[in-house]
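K.L.:
Quick one: sequence and predicted model below, then my questions.
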Amino acid sequence: MAGTPEGFTYRLRKNGDVELLHHNRPAGVLRGAAAARFLVDVENSDPQELMARLTGNYRHGNERTAKNHPRNRGR
């Protein structure tokens, strides 16, 4: 099973952009309509999962398979 995402926060900039942070490091910026949609969606869903999906930093479900692949076994 995939773990739940954690460590994501966001900041609303003065110009209306939304800056996504992962462990206090910049992970992405949303501008315009995407920023407005994010601010609505963050109230209605799990904010950690939403930010992980937007930044592309979330589990895909194949980590265990990749770990057991022959080229990765010695690591």
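P.N.:
It's in.
K.L.:
use CA for all of it now, contacts and neighbours both
P.N.:
Fine.
K.L.:
can you give me the helices in this structure?
P.N.:
Counting by DSSP state H, residue ranges of the helices within the chain are 32-44, 47-55, 63-67.
K.L.:
Need the ones you listed in CSV (columns: distance to Y10).
P.N.:
Below are the helices of the chain laid out as CSV (distance: least, CA to CA, whole Å):
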stretch, distance to Y10
helix 32-44, 10
helix 47-55, 8
helix 63-67, 27
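K.L.:
adding another structure so you can compare the two:
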Amino acid sequence: MSLLDDPFDHTETKDGTILIRRGGRLVVTVAGRRAQELAARLGRADDAGRQQLLARATGNYRRGNERGAQG
């Protein structure tokens, strides 16, 4: 399943915390300095870039070393 099929969504709260959701469920909460840096990068990124940044913030992204199903 790709990021286009099931994209991440995010909300920034008044205190600067970023809530990242996928499929309507809260995946991770980013706070503090990390949230400030992420918010700045999200502001400069296009849609595809935002999805990559959110995926990386959650740890849910492919690193290129996974093997396909062997069957």
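P.N.:
Structure received. Remember, it's a predicted structure, so these values are computed and weren't measured experimentally.
K.L.:
Out of the helices of structure 1, flag the one nearest T4 of structure 1.
P.N.:
helix 47-55 (7.4 Å; CA to CA).
K.L.:
which residues in structure 2 does the closest one match up with?
P.N.:
Residues 50-58 of structure 2 are matched to helix 47-55 of structure 1 when aligned by TM-score structural alignment.
K.L.:
Can you pull out the residues in contact with the matching stretch?
P.N.:
L3, P7, F8, H10, I20, V27, V28, V30, L38, R41, L42, Y61 (CA atoms under 8 Å, 6 or more residues apart in numbering).
K.L.:
Now list the buried members of those residues.
P.N.:
The neighbour-count test (16 or more other CA atoms under 10 Å) marks P7, F8, H10, I20, V27, V28, V30, L38, L42 as buried among the contacts of stretch 50-58 of structure 2.
K.L.:
Correct me if wrong: the fifth one contacts T11.
P.N.:
No - V27 of structure 2 lies out of contact with T11 (CA atoms under 8 Å); the separation is 11.9 Å.
K.L.:
which residues are common contacts for those two?
P.N.:
When contacts are counted by CA under 8 Å, 6+ apart, V27 of structure 2 and T11 are jointly contacted by L19, I20.
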